[in-house]
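# sharing a sequence plus its predicted fold:
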Amino acid sequence: MVLARNDKIKLALLLGLWFLVFYPVVPEMVRDWAGHSDNNHGFLVPLIALYLIWQKKDELLSAEIDSSKWGAVVLVAGLAVFLLSFAGGVAFPARVAMVLSLFGLLWFCTGSAWGRILAFPVLFLLFMVPVPVSVIGLVSMPLQLMATKVSAKLIEHCSIPVYREGNMLFFVGTQLEVAEACSGVRSIMSLTMLGTIFAYMSQATWKRRVVMVLAAVPIAMTANIIRITGTGILAHFFGDKVARGFLHEFSGIIVFVFGLAVLGGLYKLLNRKKVA
């Protein structure tokens, strides 16, 4: 069912008001996307969400349009959380509330049928909200140490003498630091986002979809360990220059492609038998 012209105007005005209310948190969030490599994927999330909505255009046109009181509840709750968070200077809940209130607004204005169709594309916008630095700091160090320890063991199996101390790898002629940027947090966030998209596109059961999302974490961690191990082996033969500049960035791209390929293979494996 197509929205009437007056309904389109009302919805456009409400969306405009929603944007004006939440605009104060947008510039700082965009700066976070641009200023930290772990958040660069935030630029892509709105575009992906729009594409997912466009894919559902035929379903939206045939779905019944109504209003939903539950949508109003979500909208009011989102606005309340935003006002409290914004007044208290807490960015993360305010940004989450922005996404939730958008979903509540659309659900309230278009009804349950549209709400079900729009739920994933709109809530997918939560991936554009940067994870708080405190949380990243909490998980990055254990990931650094774990990746360094496993990589040291793998390098030793290649008959290369290496000594590990914390997140440092010491070789005969050089040393290599596994920095916070190499903890794998970036890969985990990116591959989890892609795993969620794969799960959404999948025709498999919900259990298999959950497996697909959760598998993104060990895949990202494994890919990161492979990157550190490979860099360590190259550093042993060619010095620590391989861990800087173009080679470092290029290895990151290669490892991400590897993780994406494994995730794609898992997607095909879990969708071999379609479940009605």
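In hand now; what should we look at?
# C-alpha from now on. contacts and neighbour counts both.
Will do.
# from memory residue 127 sits against residue 193, does it?
Yes - contact criterion CA atoms under 8 Å: residue 127 and residue 193 qualify, at 6.8 Å.
# can you give me the helices in the stretch 51-200 of the chain?
Secondary structure of the stretch 51-200 of the chain, counting by DSSP state H, counting those that start in this stretch: helices at 57-62, 69-88, 91-110, 112-123, 133-157, 185-201.
# most packed of those helices?
Highest mean neighbour count of those: helix 91-110, a mean of 23 (counted as mean count of other CA atoms under 10 Å).
# could you give the angle of it to helix 69-88?
Per axes from the mean of the first three to the mean of the last three CA atoms, to 10 degrees, the angle that helix 91-110 makes with helix 69-88 is 150 degrees.
# still on that earlier bit, dump the helices of the stretch 51-200 of the chain to a markdown table, plus distance to residue 14.
Formatted as a markdown table, those follow (distance: least, CA to CA, whole Å):
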| stretch | distance to residue 14 |
| --- | --- |
| helix 57-62 | 19 |
| helix 69-88 | 12 |
| helix 91-110 | 8 |
| helix 112-123 | 16 |
| helix 133-157 | 33 |
| helix 185-201 | 28 |
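# residue 17: which of those is closest?
For the helices of the stretch 51-200 of the chain, proximity to residue 17 was assessed by CA to CA; helix 91-110 is nearest, at 10.8 Å.
# what is that closest one packed up against?
The helices and strands touching helix 91-110, judged by 3 or more CA pairs under 8 Å, 6 or more residues apart in numbering; DSSP states H and E, are helix 5-22, helix 69-88, helix 112-123.
# out of those, which gets nearest to residue 210?
Comparing the helices and strands packed on helix 91-110 by CA to CA, helix 112-123 comes nearest, at 14.4 Å.
# try it against this one:
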Amino acid sequence: MPRRDPFGWISGSCSALQEPSSAAKGLVEVPKRVSTAARDLQLLEPTWALARIGIARMVPYAGFLLLIALSVAWAWQPLITVIGRSLKSGEYEHYSHIVLLPFICAYLLYLNRDAILRHAKPGPRTGILLGLAGTATIWFAGTSVIGALGNRLSVAMLGLVTVWAGSFVICYGVRGLWTAAFPFVLLIFMVPLPPAALAAIIWFLQRTSADASALIFALIGMPFFRDGFVFALPGLTIQVAEECSGIRSSLALLISGLVMAYVLLRGTWTRAIFILVIVPLAIVKNAMRIVVLSWLAIHVDPSFITGSAVHRTSGIPVFLASLTILGGLAGLLRRFEQKGAAA
């Protein structure tokens, strides 16, 4: 008679516990599949985050471009007039820089894009107010009698720049505009100078260039007699005319200097020193051109003054030399800044 195992039921139970059923195995595998799916989602999170950041950046950018396009479509007439005059630099020499300014400002905004986005917070109320003020200014310039065409054009372009600033505030906020202040300040140079202001600036450059020329003539020992803007030189009489004021090259030098100060320098004092040098350098540049051409006319050929190609094109190398001087000064000031930061 076989011996009964009084604990057989325990052995059976233990074997049952040691070998889980297929259903139990399925239940054990579910958490593994869930954990794998969760891990995949975690891997996808950075991709979704980058996508959200890209969309967040593109929305204000696209909105700003749309508002700019709408403003240009509405106020195309003063803008086309200004660009047309800029392309006719021989006739409107003080407009020659305008056609390049939008591209320069767009590049500066691109360089500063990270700082702008850090401070970006759309400001529709303030932006709409600025836009309405600019729109009203453009409408006023086109419908009212302000005076000369140059005055109306100046007012209309000022209104258009204001609309662009308002569009930027709508998309990026007031703090964003403050961060991008320099490119928008530079856009002010797209506003043509009113005739009265232009005449005053030309007279200032004309007078100071004549004064500087007289000083250089005296330093090099050139005998002369001066009567206002007229110089009586040995065998030659010259007049520092409005065309000799160098208004075009002086404006170009000023804009180039401001961009250099913004891009290359960081300190407030170094930027201020650099900017203060620009106007005296423009005056000396004009005077050096007058003196060199006069010396060549006396000692080489009178045609250097009376209308030769050298007379017409001499402003280009003189401007490039002035730009080189500014670049050297910017390099020195930047080195000074770096030494101060290292100390």
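Good, I have the coordinates. Computed from a predicted model, the values in this text were never measured in an experiment.
# what's the TM-score here?
Once superposed, the chains reach a TM-score of 0.87 (TM-score structural alignment, normalised by the length of structure 1), with 276 aligned residues with a CA RMSD of 2.6 Å.
# figure out which of the helices and strands packed on helix 91-110 of structure 1 is closest to residue 41 of structure 1.
helix 112-123 (15.7 Å).
# need the contact partners of that closest one.
49-50, 52-53, 56, 59-60, 63-68, 99-100, 102-103, 106-107, 200 (CA atoms under 8 Å, 6 or more residues apart in numbering).
# off-centre distance for it?
Its chain's C-alpha centre and that of helix 112-123 of structure 1 lie 19 Å apart, by CA atoms, centre = their mean, to the nearest Å.
# quick one, that helix and helix 91-110 angle?
160 degrees.
# mean deviation of helix 112-123 of structure 1 from structure 2?
Once fitted to structure 2, helix 112-123 of structure 1 is off its aligned match by 3.3 Å on average (mean CA distance after the TM-score superposition for structure 1).
# contacting residues around the corresponding residue of structure 1 for residue 241 of structure 2?
Counting by TM-score structural alignment, residue 241 of structure 2 lines up with residue 179 in structure 1. By CA under 8 Å, 6+ apart, the residues touching residue 179 of structure 1 are 144, 167.
# what's the local residue count around whichever residue in structure 2 pairs up with residue 128 of structure 1?
Aligned against structure 2 by TM-score structural alignment, residue 128 of structure 1 finds its counterpart in residue 190. Look at residue 190 of structure 2: counted by other CA atoms under 10 Å, it has 24 neighbours.
# ditto for residue 243 of structure 2
11.
# equivalent analysis for residue 223 of structure 1, please.
A count of nearby residues for residue 223 of structure 1, using other CA under 10 Å, gives 24.
# what do we get in structure 2 for it?
That one, residue 223 of structure 1, aligns with residue 285 by TM-score structural alignment.
# can you count the residues close to residue 225 of structure 1?
25.
# that one contacts residue 149, doesn't it?
No - assessed by CA under 8 Å, residue 225 of structure 1 is found out of contact with residue 149, at 9.4 Å.
# overlap of the contact sets of these two?
By CA under 8 Å, 6+ apart, no residue touches both residue 225 of structure 1 and residue 149.
# what does the helix or strand hosting residue 104 of structure 2 correspond to over in structure 1?
According to DSSP states H and E, residue 104 of structure 2 maps onto helix 101-111. Aligned using TM-score structural alignment, helix 101-111 of structure 2 spans residues 45-55 in structure 1.
# name the surrounding residues that touch the matching stretch.
By CA under 8 Å, 6+ apart, stretch 45-55 of structure 1 touches 118, 121, 122, 124, 125, 127, 128.
# do stretch 204-221 of structure 1 as well
Here stretch 204-221 of structure 1 makes contact (CA under 8 Å, 6+ apart) with 147, 184, 187-188, 191-192, 195-196, 198-200, 202, 256, 259, 262-263, 266-267, 270-271, 273-275.
# name the SS class of the nearest residue to residue 246 of structure 2 once chain neighbours are set aside, please.
Excluding the flanking residues, the one nearest residue 246 of structure 2 by CA to CA, 6 or more residues apart in numbering is residue 286, at 6.2 Å. Classification of residue 286 of structure 2 using DSSP: H, G, I helix; E, B strand; the rest coil returns helix.
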